[in-house]
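A.B. asks: sequence unknown, structure follows:
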């Protein structure tokens, strides 16, 4: 059995690979809802920031950060061509009519800055518990989407035809820039 530090170092690329795969899904207009096997209509879009990292041969790293609502992703696509991975991405997720915004980090899968749909504020003490439960429900919805997408990614990544199909599709996407 691998100890935690060894397992972490051996598989830490998976988070960044997953985020790059999500960007691929978004940019190639692949439908998210069928992957999640849900009746909900789920869409993902790149938000206002993306961070890529490229490990250089001399143990140094090149870090590319793209921020802004109207920022172009050309620098990011160039970095992908050079072998970079997405290490952090800001996403907008729409589940039916509910809109969520958050940032996810590849190395730790931390979700930060989560903005859930608005709830009606109430000062009545007996309604506060319901509001907390509603906010918790919204948080769990986003966790469910990310967890299910990660499982679908792992399914594809470990499939026998990954090198011929999935990886080739991502390489073709990167090569199309």
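C.D. replies: All right, it came through fine. Since the structure is predicted, the reported quantities are computational estimates derived from the model, not experimental observations.

A.B. asks: CA atoms for contacts and neighbours, from now on please.
C.D. replies: OK.

A.B. asks: spatially central residue for this structure, please.
C.D. replies: The residue lying closest to the centre of the chain (C-alpha atoms, centre = their mean) is residue 19, at 4.5 Å.

A.B. asks: I'd assumed residue 84 was in contact with it.
C.D. replies: No. In this structure residue 19 lies outside contact range of residue 84 using C-alpha atoms under 8 Å: 11.7 Å.

A.B. asks: take a look at this one as well, against the first:
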């Protein structure tokens, strides 16, 4: 599902490195075109990866602003076409080729190793040329005001492919994942930043270390939110900049689905609790037995608007994020291109408001977690888990 879909899975990155001064359009246009997608139809190539237009994944020419420029956003889509041969098919055709070779060379009792490799490559190339490539694509939006890049995939392999393609395209720049600790440094109040840095359990600035050593941020946040969902007010205030007004009220709570896990002698054990919850009794039992919440369905509500998403606690990735439906009023004076642009801006407004609410919620948690009153809050949570 693309960035324009009402339901989309996203992760975010911050761009590291110096963006050249001067004409940003020309700089980005040349680099995107240089790494534009090249079709492999009519050939036997297995794989092609490159950039295409957000609105049309058949187009890879970035010569005009309409191709990828939306005010302060750069938009581009990563397209991958790949041919795949079933192993059983390759084996069957290779056996036929070997039989034909032995029939043509009656003095041989078996195909020599080198010849067998040649036959394999010939059969593979012939089959690939008769196999249609399967296209897949993932959207990216680069907000040049904030330096944030939003990408519509959560698969580690696809994220790695995107990071590599971005780095190859924009020389001197790289993407750094916005993980819980990184997000914390951006949303926490200035007076608590030193407390967050002190609570950092990583021993280096390496991204992987910051993620793995600070898993407690995700698990503590989800436990705190679960407790507040059941025992305290679910109303919060907007604390971060964005489309919603400062100090506007909103509601946040967990429901429907939670994933818990722990690491024991027999490896990682995971349980999923699904369906509307009244008292989260099963979840509380699992938490008492040493499990932690790693994933949960989160609802964010402001006025009549509702955002629903599955939050992955380790990386703060947002799966199946569904916001208010985009509604654009049409009239006879609006052409297709203008309508698509209007849908894009409305969609980004909705996504950014949902993320603004999430960041405000996370900032509220950090204000509690890093304050001197956390000991009392933690004790109340433990009493609730114990059923006291």
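C.D. replies: Here it is on my side, so go on. Please read all numbers here as calculations on a predicted model, not as lab measurements.

A.B. asks: what about the corresponding residue of the first structure for residue 318 of the second structure, neighbour count?
C.D. replies: Under the alignment (TM-score structural alignment), residue 318 of the second structure pairs with residue 111 of the first structure. Neighbour count of residue 111 of the first structure, defined by other C-alpha atoms under 10 Å: 17.

A.B. asks: cool, residue 13 of the first structure as well?
C.D. replies: Residue 13 of the first structure has 14 nearby residues by other C-alpha under 10 Å.

A.B. asks: ok, whichever residue in the second structure pairs up with residue 22 of the first structure to residue 96 of the second structure distance?
C.D. replies: The alignment partner of residue 22 of the first structure in the second structure, by TM-score structural alignment, is residue 225. Here the criterion is C-alpha to C-alpha, to the nearest Å. By it, residue 225 of the second structure lies 62 Å from residue 96 of the second structure.

A.B. asks: looking at the two, which one has more neighbours?
C.D. replies: Each of residue 225 of the second structure and residue 96 has its neighbours counted (other C-alpha under 10 Å); residue 225 has more, 21 against 11.

A.B. asks: was I right about the more buried one contacting residue 253?
C.D. replies: Yes. Contact criterion C-alpha under 8 Å: residue 225 of the second structure and residue 253 qualify, at 6.8 Å.

A.B. asks: now do the SS call for the residue nearest to the centre of the first structure.
C.D. replies: helix (DSSP: H, G, I helix; E, B strand; the rest coil).

A.B. asks: please, which helix or strand holds the residue lying closest to it once chain neighbours are set aside?
C.D. replies: Nearest residue to residue 19 of the first structure in three dimensions, chain neighbours excluded: residue 86, at 5.7 Å (C-alpha to C-alpha, 6 or more residues apart in numbering). Using DSSP states H and E, the element containing residue 86 of the first structure is strand 85-95.

A.B. asks: name the residues that touch that strand?
C.D. replies: With C-alpha atoms under 8 Å, 6 or more residues apart in numbering as the test, strand 85-95 of the first structure has contacts from 15-17, 19-20, 40-54, 99-107.

A.B. asks: tell me where the stretch 251-388 of the second structure has helices.
C.D. replies: 281-288, 336-369, 374-386 (DSSP state H, counting those that start in this stretch).

A.B. asks: buried set for the longest one?
C.D. replies: Within helix 336-369 of the second structure, the residues that count as buried by 16 or more other C-alpha atoms under 10 Å are 342-369.

A.B. asks: that one vs strand 292-302, what angle?
C.D. replies: Orientation check (axes from the mean of the first three to the mean of the last three C-alpha atoms, to 10 degrees): helix 336-369 of the second structure against strand 292-302 gives 120 degrees.

A.B. asks: how about the shortest one?
C.D. replies: Note on geometry: by the same axes, to 10 degrees, helix 281-288 of the second structure and strand 292-302 are set 130 degrees apart in direction.
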